[in-house]
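any chance you can model this:
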Amino acid sequence: MAGQRTPRGTLSREKIVATAVEVLGKDGLDGVTMRSVANVLDVNAMSLYRHFRAKEDLLLALVDELMAGLPLPPPGTPPVEAVREIVRAHFALLLQYPGLHLVDTGTIPAPGELRVSERLYAALLESGMDIPGAVGLLAVIQRFVVGCAFRYPARHDWDHNLVYWNEVRASLAKLPADDYPTLRKLGAGLDDAMRTQEEIFEEGLDALLAPLTTRTRRG
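Now for the predicted structure:
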């Protein structure tokens, strides 16, 4: 991204955060530094410290900005579908901005995160879950989403890669039958239509929400 001189007196917290979001989308979390953001703005890096005490503060503001823009389902959306829509949107956000999941936002979330948590917990409680159950399920879902996003960059190249899966089958076929009968059986049963990372995400989400779906239907 080519730097464009920011006119004197117009540098603001909002402009800095917006530029940091651009850098994150292009270069990932490691690319977001006070210097890199300042370079894009074509200002001295020290000028950013008038608005943020440290890089960590900028990263927190960046997360808050992105979470504040996460689309939420409209009122009246069935609880399970509301949770599903929000989780999908969060996953898409993590894929769009590599490394976002690595930012530690601490124990007191900013408003952007709070609005998402409020909507998720409201949907879980509306479905009939008790508070401990809702807290536990959401914790598991959050870890699942982060794990899928973390794995995605390295794994999505495997999707429908026949060369890769043929190598996997061949490798499993060479395992000693007496020691690894199940893995050999698994290799022999692999077909060419392996699931994409998005399909794996959807299947995992279905599994996590299955008890909630059953509960809602019974209700």
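
going forward, measure contacts between C-alpha atoms and count neighbours the same way
OK.

which residue lies farthest from the center of this protein?
Asp178 (41.1 Å; CA atoms, centre = their mean).

what about it, which SS state?
Following DSSP: H, G, I helix; E, B strand; the rest coil, Asp178 is assigned to coil.

swap in Phe52?
Assignment for Phe52 (three-state DSSP): coil.

any idea how far it is from Val168?
Counting by CA to CA, to the nearest Å, the gap between Phe52 and Val168 amounts to 49 Å.

mind checking which of those two has more residues around it?
Each of Phe52 and Val168 has its neighbours counted (other CA atoms under 10 Å); Phe52 has more, 17 against 14.

give me the element the residue nearest to the more buried one when sequence neighbours are not counted is part of.
Nearest-residue entry for Phe52: Leu58, 6.1 Å, with adjacent residues in sequence omitted and distances by CA to CA, 6 or more residues apart in numbering. Using DSSP states H and E, Leu58 sits in helix 55-68.

in that helix, what counts as buried?
Judged by neighbour count using 16 or more other CA atoms under 10 Å, the buried positions of helix 55-68 are Leu58, Leu59, Leu60, Ala61, Leu62, Val63, Asp64, Glu65, Leu66, Met67, Ala68.

greatest separation within these: which pair is it?
Spatial extent of those (CA to CA) is set by the pair Leu58 and Ala68 at 15.2 Å.

ok, which stretches of the protein are helices?
Remark: helices assigned in the chain by DSSP state H are 13-27, 34-41, 55-68, 79-96, 111-126, 131-155, 162-173, 181-189, 197-218.

to compare against the first, here's the next sequence to fold:
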Amino acid sequence: MTTARPARSPRRRVPRNTLNPDRILDAAVTLLDRDGTEAFTMRALAEELGVGTMAVYSHFRGKDELSDAVAQRLLAEVELPVTGVGDPGDRITEVVRSLYRLFSEHPSALQLLTSRPMRGDEQIAVTDQLLGLLRSAGLGRTEAVRAYVALMQYTVGAAVWTTRSRRRCEREEGVGERIKKRLTALPPDSYPSLTDLAPELSAVGNMGPVQFEYGLGRLVRGLLGR
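Next up is the predicted model:
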């Protein structure tokens, strides 16, 4: 006897004439944060919105244009300090801290921004201001560019570390304790530093923003020669 498949519930559609670019971008950010860039398609976005795929195309010509718009929407969250007000080192720290917060709260933003050429006023404005702040702090042309790259490398790496640690802690309980046990079980004669510092190593992996601030302060002071 063949069992009848349960009827699929009808997709809840949005009322006519209520779809607009802001609603689409909000749904795109939600979809990206939840499912990642691999699952980000125009069809998946349409399903998230409860509309037909062509309704999304009526506002954005394709995935590339939509991806650029999402990246700019997210970068608009970066807080840029008032030009010429305050110590350059403090303002550099403020911009980088805001970028870290964006990347760790919206991991998909990293993939969008690093997989496509720099475009859009928001991304250009962030880069331009950081370079200007590094120059105003007294760095030469080459030093300012290299310092900018170093700050971005640190920020991206820290955000990825934070995101992965958070997701692992959400999936598994007692991660820190298991890491500590694993390290302390190593032969001390072969790994004296790991076994000695096991409690500290197991704790720092979950410190996220606190650990980021620790490194950021020292990195900025070192780059500026302070």
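
quick TM-score on the pair, please.
In this superposition the chains share a TM-score of 0.79, using TM-score structural alignment, normalised by the length of structure 1; 211 aligned residues with a CA RMSD of 3.0 Å.

if we can go back for a sec, and the helix holding Leu58 of structure 1, how far from structure 2 on average?
Per the superposition on structure 2, helix 55-68 of structure 1 and its aligned residues are separated by 1.4 Å on average (mean CA distance after the TM-score superposition for structure 1).

that helix packs against which elements?
helix 13-27, helix 111-126 (3 or more CA pairs under 8 Å, 6 or more residues apart in numbering; DSSP states H and E).

distance of whatever residue of structure 1 lines up with Arg91 of structure 2 relative to Ser47 of structure 1?
By TM-score structural alignment, Arg91 of structure 2 lines up with Ala82 in structure 1. Going from Ala82 of structure 1 to Ser47 of structure 1 by CA to CA gives 42 Å.

more crowded one of these two?
Counted by other CA under 10 Å, Ala82 of structure 1 and Ser47 do not tie: Ala82 has more neighbours, with 20 against 13.

so how far is Arg218 of structure 1 from the more buried one?
In terms of CA to CA, Ala82 of structure 1 sits 18 Å off from Arg218 of structure 1.

look at Gln153 of structure 2 and say how many residues are nearby.
Gln153 of structure 2 has 11 nearby residues by other CA under 10 Å.

contact partners for the aligned partner of it in structure 1?
Aligned by TM-score structural alignment, Gln153 of structure 2 pairs with Arg143 of structure 1. By CA atoms under 8 Å, 6 or more residues apart in numbering, the contact set of Arg143 of structure 1 is empty.

so what corresponds to Leu209 of structure 1 in structure 2?
When structure 2 is aligned by TM-score structural alignment, Leu209 of structure 1 is paired with Val220.

so what's the match of Arg91 of structure 2 closest to, chain neighbours aside?
Pro73 (5.8 Å).

before we move on, what about Val168 of structure 1?
Using CA to CA, 6+ apart and skipping the chain neighbours, the partner closest in space to Val168 of structure 1 is Gly187 (7.2 Å).

so the one you found touches Lys174, yeah?
No - using CA atoms under 8 Å, Gly187 of structure 1 is not in contact with Lys174, being 10.0 Å away.

those two - which one has more neighbours?
Gly187 (17 against 10).

can you tell me how far the more buried one is from Trp165 of structure 1?
Counting by CA to CA, the gap from Gly187 of structure 1 to Trp165 of structure 1 is 9 Å.

for the counterpart of Ala61 of structure 1 in structure 2, which non-adjacent residue is spatially closest?
By TM-score structural alignment, Ala61 of structure 1 lines up with Ala69 in structure 2. Residue nearest to Ala69 of structure 2 in three dimensions, not counting chain neighbours: Leu25, with 7.5 Å by CA to CA, 6+ apart.

how much space separates Thr162 of structure 2 from Cys169 of structure 2?
11 Å.

between the two, who's got more neighbours?
Between Thr162 of structure 2 and Cys169, counting by other CA under 10 Å, Thr162 is the more crowded of the two (24 against 14).

can you find the partner of Asp196 of structure 2 in structure 1?
Counting by TM-score structural alignment, Asp196 of structure 2 corresponds to Lys185 in structure 1.

so what's the residue sitting nearest the centre point of structure 1 up against?
Nearest to the geometric centre of structure 1 sits Leu94, at 3.1 Å (CA atoms, centre = their mean). Contact analysis of Leu94 of structure 1 by CA under 8 Å, 6+ apart lists Leu100, His101, Val146, Ala149.
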